[in-house]
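[1] What shape does this take:
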Amino acid sequence: MEPFRVAVSDPVPVDWTDRTGPATVVDVVRVAAKDPARRSGKVVANLGAGNSTAAITGPRSAPIQSWLDQLTKRLDVVVFDPRGLGRDAGRIECPRSPASILGLVRGQDEATWRAHAKENAAYDAGCRQAAGPAFAGLNSWQMAHDLDALRAALGEEKLRYFGNSYGTTYGQAYAELFGARLERLYLDGVADHTQARLVDWLSDHAQAQEQQLSRFRDWCARTPSCALYGVDAAAAWDDLVASAGHSTGDLFAGALVGMNPPRWPDLARAIAKARAGDFGDFRTVLQYPPNGPTGSVQSATLCHDFVPALPGYHRFLRIERQLKAIAPRFGWIEGRYQLGRCVGIPGEPAYPPHPLSAPHSPPVLVTIGELDNNTGHLGAAHVASQFPRARPVRHGDGHAAYLLGNTCLRRHGNAYLIDGTLPAPGTVCPGELAP
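    This next block holds a predicted model:
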């Protein structure tokens, strides 16, 4: 195993607008380049929601191991955890978990909305009490400043950064605040933090999910092992919803799990069994993982960044009608899925979404997955369009495909991070990871 060093940052202000106030620290893991004589620099990385350093210091998945092996041929890789989410230092342990992310999907009446909000509010109150003053720093504006402090501590004049999933939010914030200090920026699985209007952000999510249903149908049509082979899988879904009555919440909750491409075979089997009267797979096989481990502040931070201003129940119904108009078969459920994270959680300390302004950023590599139903391709393309020198690369896989091992993305992403070589304009990578 290559040598790695586990550390914490020097103390950083909880609030970077008050550098004399309380301080906190973040966890960092540095994996050294294998051959120091060939080392060409350092890349700082965040791998997405939750704890990134655990993926490096604990048992490594095969994709993470291969990613490290490839980059550390020439680079030191420095992985950091956002404040409050580390392994030890500065970790905030909330006494309660948030409400189920699928709670508003399964129960679609006002009483469920109010009960869900109450459960989330109790989670948030517990986090605030456990965190004390550190709670005031839980948004990506503060974390972008932490990232710049890490750059300085590493002795780097300019930052090379790779962000995956939630890590792209920190990258967008850093480009706005410190664009002149960026050397290279690679974003994959891009979370769109640039939509000022909630309805626009939800509409992009809804349309991407609606398209996912068609892509699932097309996969079934060309895959003999699909349990719905020979059947229009999207029409089978429509018929199932039309006949399900009060069970539609369970159907949509399971399908949100099953629309992730690795789960397409499970979704096809669940629909086939339900057509024969057995809906059990939608409640058992297609289970969503817990919304972060018990005690995590991830949900609170996400809400501070993405949904600090929440609609009430009746205003949300008006938004939902708009979503049903543009994504009537499946995608409209994204409104309930996304707001289920945050209903009941106050927005402060807020870092609201807003149009991106990063005029001093270098050429930015943005890779966009056509099958990504986590951070959809419409939002990723919207982010890329706002960088003055973005190089978007579309690919035929889903979320986190660079980390998961799409060889075309690995080739281009590594060349950019190591040598600064951008792919040719119009480059497209084929899908490799879908079933």
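
[2] all contacts plus neighbour counts: C-alpha atoms, from now on.
    OK.

[3] residue nearest the centroid of this structure?
    Ser165 (3.5 Å; CA atoms, centre = their mean).

[4] Another sequence for comparison is provided below:
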Amino acid sequence: MIRPARPRKPAAVVATVLTTVLLLAACGAPPKVQTALEDVGKADGSATEGAPKGFEDYYGQSLEWTECGEGFQCATASAPLSWKDADAGSIELALRKIPATGQKVGSLLVNPGGPGGSGVDFVGDPGRFGLALRSSFDIVGFDPRGVGSSTPVTCLDDQGKDEFLSTDYPYTPEGLAARIDAVRAWGQACAENTGPLLGTVDTQSAARDMDMLRAALGDDELHYLGFSYGTQLGATYAGLFPDRAGRLVLDGALDPTLSSDEVALQQAEGFESALRAYVADCQAGDQCPLTGSVDEGLQQIHSIVEDAEANPIPTSSARSVTKKLAFYGVAVALYDEASWPYLTQALQGVLWEGTGDDLLYLADVYNDRDEDGSFSSNSEEAFRAINCADGRAEEDMDQMRALAQQIEEAAPTLGESFGYSGIECADWPYPPAEQEFDPSAKGTPPIVVIGTTNDPATPYRWAQSLAKTLDAGVLVTYEGEGHTAYGRSNSCVSGAVEDYLVEGTVPEDGLTC
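    Coordinates of the predicted model:
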């Protein structure tokens, strides 16, 4: 995916954060209890079957689980720095699991998206998984290489990162040159502070890590639930290891057939459609600050975002809302219709009171920025590093300019924020990885692909395309708003997902919920 509008988090995470943090005081997390539990792993050598030559010890490792909060267990796995060089050294992968409460089927690996989302954090809320899953599986979240509590990508300090995420660069020759300089400096800092890991955080390497984790967890095949970017990770695994794929569910799908430029255009259209739905809903109520028709309401949002470049919106703090931050604040609330009231509240502040406090808060939720100026995750660092490791957008300035114009015509409200995505990997220190798998993943069991009809971050057509690309793809459609469907939609979706993962019952291809 491209920056700035990234499907970094499933909508359930965004809605949870906004509900619990915007309205309630934050509570501290319980300390970890380091109580050793029984080792899990295959000591008979069967775990190393299928391991690449030289990597047998990684596949055969045992995981030492410790209690890390009530109802959770944590472990650290060792993974090779490079899957091409067994002698290059190792990195760590952090895992957290919710142990099965009933008759265990196996392990279910989950990934919340991003790239850069923490699976360790994601499983911290067991309630987002149905009782059938929690009964039948050890639900295992992991931080992929470069992410969070695993060996991380590290770039700028908090102050530098804050400046990078809030500074506007006008679409002028001078502004674009300044943006290129900032991106170049970011990449250089990543290389200096991360080291050679920066060159091995591509999705294929992360998928190979998943196969190693499958073996270390004692499973003959991988059962997996991936959201957003997690669908790319899951589809990549299926392509690399079709004979070891178990039951895979891919929710909020990315389209593997698209170029980075096509992604930028279609994602801009997706956010435009979602924003239109929000404005119509807002104006149907009696507290909406957007006046006139839906088109006029969209124009008012456009003016708020665009005007913030020349005249940042003041807040009650020393910070102000730039155009970039205004965009983030609007975009994050579109991930789930349950978050729409918070966008209305933020727009009321801007239009009725002349303050950007709530809009700034929403932007900070998007960027994982805490009130004290620190960041609770390295999702931005990992997002850029993984995307640049996977591929590049068009870097010719004339072609970027033409695409930016096309995007603005297709998405007039927020489209300008999607332009010039080819700059985002300018002079990146490492080349992209070469694709080493068949995207059709021939030979797998059925793979369930879920698409939401008005998903802003991963448009519905992407799910349709992924289901067609996969040789065994089965499409399930959720008719609704927001990003992803499982855990935030209806019993039709949850039933299809859980019946497949637990019982192996394949939903009807084309099922509409």
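
[5] quick one: TM-score?
    TM-score of the superposed chains, computed with TM-score structural alignment, normalised by the length of structure 1, equals 0.82; 415 aligned residues with a CA RMSD of 3.4 Å.

[6] what does the residue nearest to the centre of structure 1 align to in structure 2?
    Matched by TM-score structural alignment, Ser165 of structure 1 corresponds to Ser228 in structure 2.

[7] can you tell me which residues contact the residue nearest to the centre of structure 1?
    Residues in contact with Ser165 of structure 1 (CA atoms under 8 Å, 6 or more residues apart in numbering) are Leu47, Gly48, Ala49, Asp188, Gly189, Val190, Ala191, Thr375, His399, Ala400.

[8] now do Gln399 of structure 2
    Residues near Gln399 of structure 2 by CA under 8 Å, 6+ apart: none.

[9] Which residue of structure 1 sits opposite it in the alignment?
    Using TM-score structural alignment as the criterion, Gln399 of structure 2 maps onto Arg315 of structure 1.

[10] Would you mind measuring from its match to Val199 of structure 1?
    Arg315 of structure 1 sits 11 Å away from Val199 of structure 1, going by CA to CA, to the nearest Å.

[11] where do the helices sit along the stretch 151-300 of structure 2?
    In the stretch 151-300 of structure 2, the helices defined using DSSP state H, counting those that start in this stretch lie at 158-166, 173-194, 203-216, 229-240, 260-283, 294-310.

[12] Looking at those helices, which is nearest to Leu475 of structure 2?
    Nearest to Leu475 of structure 2, of all the helices of the stretch 151-300 of structure 2, is helix 229-240, at 13.1 Å by CA to CA.

[13] tally of neighbours for Gly312 of structure 1?
    Residues contacting Gly312 of structure 1 under the criterion other CA atoms under 10 Å number 12.

[14] now the helices for the stretch 1-150 of structure 2?
    Under the criterion DSSP H, counting those that start in this stretch, the stretch 1-150 of structure 2 contains helices at 11-22, 56-60, 119-122, 131-136.

[15] buried set for the helix or strand containing Arg318 of structure 1?
    Per DSSP states H and E, Arg318 of structure 1 falls inside helix 313-326. With burial defined by 16 or more other CA atoms under 10 Å, the residues of helix 313-326 of structure 1 counted as buried are Phe316, Ile319, Glu320, Gln322, Leu323, Lys324.

[16] those strands in structure 2, which residues are they?
    Along structure 2, counting by DSSP state E, strands occupy 66-67, 73-82, 85-98, 106-111, 137-142, 222-227, 245-251, 313-314, 320-321, 447-454, 473-481, 511-512.

[17] Switch these over to TSV; also include distance to Pro439 of structure 2.
    Output for the strands of structure 2, formatted as TSV (distance: least, CA to CA, whole Å):
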stretch	distance to Pro439 of structure 2
strand 66-67	37
strand 73-82	22
strand 85-98	24
strand 106-111	19
strand 137-142	24
strand 222-227	17
strand 245-251	14
strand 313-314	46
strand 320-321	42
strand 447-454	13
strand 473-481	11
strand 511-512	23
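
[18] JSON lines for these, including mean neighbour count and distance to Glu353 of structure 2?
    Output for the strands of structure 2, formatted as JSON lines (neighbours: other CA atoms under 10 Å; distance: least, CA to CA, whole Å):
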{"stretch": "strand 66-67", "mean neighbour count": "19", "distance to Glu353 of structure 2": "48"}
{"stretch": "strand 73-82", "mean neighbour count": "21", "distance to Glu353 of structure 2": "47"}
{"stretch": "strand 85-98", "mean neighbour count": "19", "distance to Glu353 of structure 2": "44"}
{"stretch": "strand 106-111", "mean neighbour count": "25", "distance to Glu353 of structure 2": "40"}
{"stretch": "strand 137-142", "mean neighbour count": "25", "distance to Glu353 of structure 2": "42"}
{"stretch": "strand 222-227", "mean neighbour count": "26", "distance to Glu353 of structure 2": "38"}
{"stretch": "strand 245-251", "mean neighbour count": "27", "distance to Glu353 of structure 2": "39"}
{"stretch": "strand 313-314", "mean neighbour count": "21", "distance to Glu353 of structure 2": "11"}
{"stretch": "strand 320-321", "mean neighbour count": "24", "distance to Glu353 of structure 2": "14"}
{"stretch": "strand 447-454", "mean neighbour count": "27", "distance to Glu353 of structure 2": "31"}
{"stretch": "strand 473-481", "mean neighbour count": "22", "distance to Glu353 of structure 2": "29"}
{"stretch": "strand 511-512", "mean neighbour count": "15", "distance to Glu353 of structure 2": "43"}
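
[19] quick one: the helix holding Arg318 of structure 1 to chain centroid distance?
    Relative to the centre of its chain, helix 313-326 of structure 1 is centred 24 Å away, using CA atoms, centre = their mean, to the nearest Å.

[20] What angle do helix 110-131 and that helix make with each other?
    For helix 313-326 of structure 1 against helix 110-131, the angle by axes from the mean of the first three to the mean of the last three CA atoms, to 10 degrees is 110 degrees.

[21] ok, average deviation of stretch 199-206 of structure 1 from structure 2?
    Mean deviation of stretch 199-206 of structure 1 relative to structure 2 after superposition (mean CA distance after the TM-score superposition for structure 1): 1.8 Å.

[22] sorry, back to before: dump the helices of the stretch 1-150 of structure 2 into a markdown table; add distance to Leu197 of structure 2 as well.
    Below are the helices of the stretch 1-150 of structure 2 laid out as a markdown table (distance: least, CA to CA, whole Å):
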| stretch | distance to Leu197 of structure 2 |
| --- | --- |
| helix 11-22 | 28 |
| helix 56-60 | 17 |
| helix 119-122 | 19 |
| helix 131-136 | 34 |
